[in-house]
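Student: Just a sequence and a predicted model for now, questions to come.
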Amino acid sequence: MVIVLNASATPAQIEKLKQELENYGCSVWPTYGKFQTILGIVGDTGKLDRDYLLSKTYVEKVLSVQEPYKKANRTFHPENTVIEVGNQTIGGSQLAIIAGPCSVESKEQIINIAQEVKAAGAGFLRGGAFKPRTSPYSFQGMQEEGLELLQLARQATGLPIVTEIMSIKQLEKYSECIDIIQIGARNMQNFDLLKAAGQINKPILLKRGQSATIEELLMSAEYIMAGGNENVILCERGIRTFETYTRNTLDLSAVLAIKKLSHLPVIVDPSHAAGIWWMVEALSKAAVAVGADGLIIEVHQDPSNAKCDGQQSIKPERFASLMKSLREIARLENRAM
């Protein structure tokens, strides 16, 4: 349920109404706007008397919400959420560009790439320290050493760092040293991990599972937000279809659907979607054109010798050229970079 209060509602009236609703066992999540206040009600709302609520002079509307996700729902929060990370933002008028290698391979590699993507205009550095791989014999990442090297790259460039978490036991360490914690597609429905992520005050980049529906992605976000952490960034990274030419099928319509259903920022991962380097630039441009709030792109100096996903990584010089094109598209869409 959503209760819309008009501008005449005083802080005392709002507080009294919140107390009444909580006495019925409901949780109340207020959103304060310039001209109205919106109360999102979570719980057994069947006990609430709609006519009684509407009888209050400062109550403008009482709306039922059918979707199972409440806190991620745009009805509860009409304005877009903007997440601040250091001096960068995700979800506002400025596009967030996250770039870097699939995995951290050495100190020289990660610092050099960080410097190059920053020079091209990226606002965040990505890099895998712990790598979930389909085969147990594939490179699993530099792990703890990889985390340390990411921090050195941050010190060298000032770029906030984004890396994937694998398990709950890593959460304390990650919350101390990582700026944005990524929960990958394979863990999108690891509900214990999602609940634990809800207990920390750190932005979470949640990737859509390869076979997940949009509602399932939003419900996974709801797990995090229900725990108290509302700093969630959603990521469309392609879904599994019958097509085998590309690694996945990029669902750009999901960006539009999610932004209609939810207030959370949505970014696109064209690298994992296509799995083919020469498609990354065109898909990046298309993502910005449909309204994505940002991109996460794999960049590597020597893709043919990369230890992970070199086939979908672009070189720094191509990334720099892509950034010039993205600035033009962003300008046409009244966005900044």
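Tutor: Arrived safely, thanks for sending.
Student: CA atoms for contacts and neighbours, from now on please.
Tutor: Noted.
Student: which stretches of the stretch 1-150 of the chain form helices?
Tutor: Along the stretch 1-150 of the chain, the segments classed as helices by DSSP state H, counting those that start in this stretch run 11-23, 50-54, 107-120, 144-157.
Student: Kindly reformat those as TSV containing distance to Ala129 and mean neighbour count.
Tutor: Listed next are the helices of the stretch 1-150 of the chain as TSV, based on distance: least, C-alpha to C-alpha, whole Å; neighbours: other C-alpha atoms under 10 Å:
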stretch	distance to Ala129	mean neighbour count
helix 11-23	44	14
helix 50-54	52	13
helix 107-120	11	20
helix 144-157	4	19
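Student: nearest to Met337, of these?
Tutor: helix 107-120 (10.9 Å; C-alpha to C-alpha).
Student: From the centre of the protein, point out the most distant residue.
Tutor: Ser55 (39.5 Å; C-alpha atoms, centre = their mean).
Student: For Lys61, see how far away it is.
Tutor: Here the distance between Ser55 and Lys61 works out to 10 Å (C-alpha to C-alpha, to the nearest Å).
Student: Okay, one more to line up with it:
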Amino acid sequence: MIVVMKVGSPETEIERVSQELTDWGLTPEKIVGKHKVVIGLVGETAALDPLRIQELSPWIEHVLRVEQPFKRASLEFRHGEPSEVIVSTPSGSVPFGRNHPVVLIAGPCSVENEEMIVETAMRVKAAGAQFLRGGAYKPRTSPYAFQGHGESALGLLAAAREASGLGIITEVMDAADLEKIAEVADIIQVGARNMQNFALLKKVGAQEKPVLLKRGMSATIEEWLMAAEYILAAGNPNVILCERGIRTFDRDYTRNTLDLAVLPVLHSLTHLPVTIDPSHGTGKSEYVPAMSMAAIAAGADALMIEVHPNPAKALSDGPQSLTPERFDRLVQELSVIGKAVNRWSQPAVALA
């Protein structure tokens, strides 16, 4: 349920209404929009009469029920206004959201050694990326596949962060590692395999770093948004969704099926920013540029693209990784689409 206050409502009146609702056993959350203030109500609201709330103040414009099961993630909860997630990086604050330029996230699947991760960071930064992705802990289907270097890789990510000024995104698999990951990461990633690890979702929701939540391989949109709801309900409002492809019946030609239709669907359902990962979504580097451009045209707020200095020798996901040179050209190509939809601010890298 949401309470929409009238334009110009005094702050004292907003606070008084919030306190009254708190006394009723509800949890009010103030959401400041461009023109109005909305008070979101969480708790047992099913039996509440909206007219009873309306009578609390002449400054209340109207009271609406949130029909979706994902309350805090619902677009209704913010009265139709998209939210933004502002992430602090060594180079400054970077906003994710529908009213901001597309954010570029790039880097290798796994952190392999210091030379490789620092080199990659410097190359993708020069091309226009604002964040470096790199796995320290890697969930793999096979127990014999490379699982990442673990805690030692976090130190390498910190070195790349210091050298490049990029923000860092890396995945958490175990809540026991969360604190040390949060010391290095500017955004904490919850991977597809952990999308419904509810204990982990509660833990990342209880800490302050923004969270990138990847869609599970077979998850419905509602299951994905309910997973986001766990993080939001635990107190962390800074959630970024990431579509990375879903499993369908045809796996002969692409690794997954990249669901770009999810962009307009999510825009109608949730206020949360949406990232597209065309690398995992296709599994083949030759398809990544086309899907990246399509994602921007469809309204993506960010792209996560795998880049490796030598994909043929990558310890994981080499076939879907771009070389730094191909990433340079891709950013230039993306700038054309980004400018056309008014979602681009960075100059494209000049190619020799």
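Tutor: Sure thing, it's come through. Everything numeric in this text was worked out from a predicted model, so none of it was measured.
Student: about what we covered before: CSV for the helices of the stretch 1-150 of structure 1, including distance to Leu322 of structure 1?
Tutor: Output for those, formatted as CSV (distance: least, C-alpha to C-alpha, whole Å):
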stretch, distance to Leu322 of structure 1
helix 11-23, 49
helix 50-54, 53
helix 107-120, 9
helix 144-157, 21
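Student: Let me know which of the ones you listed is the nearest to Ile276 of structure 1.
Tutor: When those are ranked by proximity to Ile276 of structure 1, the top entry is helix 107-120, at 19.7 Å, counting by C-alpha to C-alpha.
Student: and that closest one, how far from the chain's centre?
Tutor: 23 Å (C-alpha atoms, centre = their mean, to the nearest Å).
Student: against structure 2, where does that helix fall?
Tutor: Under the alignment (TM-score structural alignment), helix 107-120 of structure 1 falls on residues 114-127 in structure 2.
Student: Stretch 324-333 of structure 1 now?
Tutor: Under TM-score structural alignment, the alignment places stretch 324-333 of structure 1 onto residues 332-341 of structure 2.
Student: Going by neighbour count, which residues in the matching stretch are buried?
Tutor: Of the residues in stretch 332-341 of structure 2, those buried under the neighbour-count criterion (16 or more other C-alpha atoms under 10 Å) are Gln332, Glu333, Leu334, Ser335, Ile337, Gly338.
Student: How about stretch 83-94 of structure 1?
Tutor: Ile83, Val85, Thr89, Ile90, Gly91, Gly92, Gln94.
Student: next one: stretch 1-13 of structure 2
Tutor: Those buried within stretch 1-13 of structure 2 under the rule 16+ other C-alpha under 10 Å are Met1, Ile2, Val3, Val4, Met5, Lys6, Glu13.
Student: now swap in stretch 64-71 of structure 1 and tell me
Tutor: Neighbour counts using 16+ other C-alpha under 10 Å place Val65, Tyr69, Lys70, Lys71 of stretch 64-71 of structure 1 among the buried residues.
Student: Show me what Ala314 of structure 2 aligns to in structure 1.
Tutor: Taking TM-score structural alignment, Ala314 of structure 2 has Ala306 as its aligned residue in structure 1.
Student: and the gap between its match and Ala289 of structure 1?
Tutor: For Ala306 of structure 1, the distance to Ala289 of structure 1 - C-alpha to C-alpha - is 30 Å.
Student: what do you get for Gln189 of structure 1?
Tutor: Between Gln189 of structure 1 and Ala289 of structure 1 the distance is 29 Å, computed by C-alpha to C-alpha.
Student: Compare the two and say which one has the larger neighbour count.
Tutor: For Gln189 of structure 1 versus Ala289, neighbours defined as other C-alpha atoms under 10 Å are more numerous around Gln189 (20 against 15).
Student: returning to that earlier point: pull the number of nearby residues for the match of Ala314 of structure 2.
Tutor: Residue neighbour count, defined by other C-alpha under 10 Å, stands at 17 for Ala306 of structure 1.
Student: looking at it, it is touching Gln312, isn't it?
Tutor: No. The pair Ala306 of structure 1 and Gln312 fails to qualify as a contact (C-alpha atoms under 8 Å) at a distance of 10.3 Å.
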